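In: below are the sequence and a predicted model; questions follow.
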Amino acid sequence: MIADSPSTTTRIVTLTMNPALDITTRTEQVRHTDKIRCGPARHDPGGGGINVARVAAALGASVSAVFPTGGLTGARIVELLRREKVDQRHVPIADITRESLTVDESSTGRQYRFVLPGPTLTASEQTACLEALESAAAGAELVVASGSLPPGVTPDFYQRVSDLCRAHGALYVLDASGGGLTHLRSGVHLLKPSLRELRECTGQALETDDEQLAAAHELIDRGCAANVLISRGGDDALLASALGSQRFPALRCAPGSGVGAGDALVAGVTVGLSRAWPLPDSVRLGMAAGAAMLLTPGTAACRPNDVWRLFDRTSAPVELAANRR
């Protein structure tokens, strides 16, 4: 493990098992079989937990990012995070960190995203990541695990992180999909699936609010999570807890790139929780951070002034206690 360690205990620690060097560019039109001439490229450090750490740091939180890194792309992520002054603990791996490509089509406003599977992590590299996380999480209040699991990582890995958090008394926030979500058993304070991820997890269409909340409450009743926040793109978000359900009105912003909006949502909620805010107020901050991502280029972290301005525009959640089941 190689660390850029802060002098004081970090309050928020993020884990990104499948980081990416995010490349964003623009072209007039995307056409098959043609050579596509693109504009200048923007490079950002990416992957769920890294994006959460960048936004949390921009909002003034004490945060440290833990992630594996390999090859030139991994070194570039380390460099870019240092430029943003985001504390990091990176674990060297043999394989090469992936790249992700986003192409904005000027003629239509469409966005094309190309996401690679990522490097294969050995069992010893996975153990090293957990050891780095345990070191960083000592004394931390919140641990956020976010993003996909790369090839080679066991599907129960996020449950192992949950067990680690419980041992250290840290609240666990999880944003996962696929096996990382379906193999979850217990210990999550806040689970943040997108609607697509929740549908994939349950195998159901979940067309209505009631059906979506019922699926969320089933996860709570099974003991997987204490709270489940369902993000639905530009639509209202839904929060399920043991006490009932709430709908959080979406903020309307000028159209822009939605890349990283879900991670910014998680970051805002986590920052609120780190400041001992009630969960509903923390979700409102998350909604503001997610909306603020539409105002930045590529996957650049949202600007604090935009977040706080939009936070002032958020509405109180709508209670949906009748939809408990």
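Out: Looks like it came in fine. Numbering: from 1, shown residues only.

In: switch to C-alpha atoms for all contacts and neighbour counts from now on
Out: Will do.

In: what about Arg185, neighbour count?
Out: 17 (other C-alpha atoms under 10 Å).

In: looks to me like it is in a helix.
Out: No. Looking at Arg185 with DSSP: H, G, I helix; E, B strand; the rest coil, it is coil, so not inside a helix.

In: what comes into contact with stretch 18-27?
Out: The contact list for stretch 18-27 (C-alpha atoms under 8 Å, 6 or more residues apart in numbering) reads 36-48, 50, 67-69, 73-74, 76-77, 97-106, 118-119, 147-150, 298-299.

In: now, the residues you listed that are in helices?
Out: Among these, the members falling in helices (DSSP state H) are 48, 50, 73-74, 76-77.

In: also this one, for the comparison:
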Amino acid sequence: MIYTVTFNPALDYVVRLPALELGLVNRTESEEVQLGGKGVNVSCVLRQLGQESVALGFVAGFTGKAIEDGLAQRGVRTEFIRLPGGLSRINVKIKAAAETEINGLGPAMDGAALEALCKKLDGLRQGDVLVLAGSIPRSLPGDTYEKILARLEKKQVLCVVDATRELLVNVLKYRPFLIKPNDHELGEIFGRTLSGDGEVRQCAEELQRRGARNVLVSMAGRGALLLDELGGVHRVDAHRGSVKNSVGAGDSMVAGFLAGYLTTRDYAYALRLGSACGSATAFSDGLATRAEIEALMGEDV
């Protein structure tokens, strides 16, 4: 089974307008409510690909109930921990001449809540997949990802970590199955701006040396690069299309990679499917659908 963890899932209120004028009343041309959170996105795209998953994390208030109901409607199983106070966050995504985001804070989580999550994770078994994606809320310790991976270290769970800077670097000693930085995040880790595949590969190889089994680097319009644990180097170019949405593209790539790998054990195919999923989301107003993914793959998935 695949388990995704979203510490701070959200409702994303997406509004579209010709231009955003500060200090004035702005009227939208359209609006919609989407489910938000990196792990939530992974679970939703996995469902499109026919892969079952369990979405874990924390919810609170009426917004938390709406998140649970929305995932149930999409066929995603949830086992969120309900917090006694606060509200799951509402994020405002403004799509005008440029994209602007106002992200909510979300409910406070304490040590007891974290331990309740860890006890759920104690039930994972060899061969299960755990996806840890995104930042850690300020109310939790900064080493939360490390503690989770340390707790699972002997269970032979396939751990996927999609995080930035120290959050990512500090878990490498636990040999995560997959990490997925983008090229800018990869450069931040090493304090440099990366130009060209050679520099990206050099930094990705260093993260492998530090413990990552597979390193998948997304590079937006330049495609993606994968260094697999067997010594293979795989490269795909970006798909051609009009980018409408940057939210969830990286999460969609993670979902596609996992679905491709788990069904074929073929890293090259997993990269192709991951790339198609990421692009399909980028070319859509929301998360990719199966039909959109298959159109980019040129085949059934």
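Out: Now that the structure is in, tell me what you want to look at. Computed from a predicted model, the values in this text were never measured in an experiment.

In: TM between them?
Out: Once the chains are overlaid, their TM-score stands at 0.91 when taken by TM-score structural alignment, normalised by the length of the second structure; 296 aligned residues with a C-alpha RMSD of 1.9 Å.

In: pull out the buried residues from the ones in helices among the contacts of stretch 18-27 of the first structure.
Out: In those, burial by neighbour count holds for 48, 50, 73-74, 76-77, counting by 16 or more other C-alpha atoms under 10 Å.

In: which of the ones in helices among the contacts of stretch 18-27 of the first structure lies closest to Val271 of the first structure?
Out: Distance to Val271 of the first structure, by C-alpha to C-alpha, is smallest for Ile50 among those, at 14.4 Å.

In: contacts only, for the alignment partner in the second structure of the closest one.
Out: Correspondence of Ile50 of the first structure to the second structure, assessed by TM-score structural alignment: Val40. Going by C-alpha under 8 Å, 6+ apart, Val40 of the second structure touches 4-6, 9, 55.

In: what's the closest non-adjacent residue to the residue nearest the centre of the first structure?
Out: Nearest to the mean C-alpha position of the first structure, by C-alpha atoms, centre = their mean, lies Asp263 at 3.3 Å. Nearest non-adjacent residue to Asp263 of the first structure, counting by C-alpha to C-alpha, 6 or more residues apart in numbering: Val52, 5.3 Å away.

In: so who does that neighbour touch?
Out: 14, 263-264, 266-267.

In: which of these are also in contact in the second structure?
Out: Compared against the second structure with both residues aligned by TM-score structural alignment, their matches' C-alpha atoms under 8 Å, the contacts of Val52 of the first structure retain 14, 263-264, 266-267.

In: returning to that earlier point: derive a ChimeraX selection command for the buried subset of the contacts of stretch 18-27 of the first structure.
Out: Per 16+ other C-alpha under 10 Å, the buried members of the contacts of stretch 18-27 of the first structure correspond to this ChimeraX selection:
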select :38,42,43,44,45,46,47,48,50,67,68,69,73,74,76,77,97,98,99,100,101,102,103,104,105,118,119,147,148,149,150,298,299
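
In: how close does whichever residue in the second structure pairs up with Arg89 of the first structure get to Val160 of the second structure?
Out: Correspondence of Arg89 of the first structure to the second structure, assessed by TM-score structural alignment: Glu79. Distance, Glu79 of the second structure to Val160 of the second structure, by C-alpha to C-alpha, to the nearest Å: 19 Å.

In: of the two, who's got more company?
Out: Val160 (22 against 14).

In: before we move on, which element is the more buried one in?
Out: Assigned by DSSP states H and E, Val160 of the second structure belongs to strand 158-162.

In: the first structure: matching residues for that strand?
Out: Using TM-score structural alignment, strand 158-162 of the second structure pairs with 171-175 in the first structure.

In: who's in contact with the nearest residue to Glu188 of the second structure once chain neighbours are set aside?
Out: Closest residue to Glu188 of the second structure apart from its sequence neighbours, by C-alpha to C-alpha, 6+ apart: Arg165 at 6.8 Å. With contact set as C-alpha under 8 Å, 6+ apart, Arg165 of the second structure has these partners: 185, 188-189.
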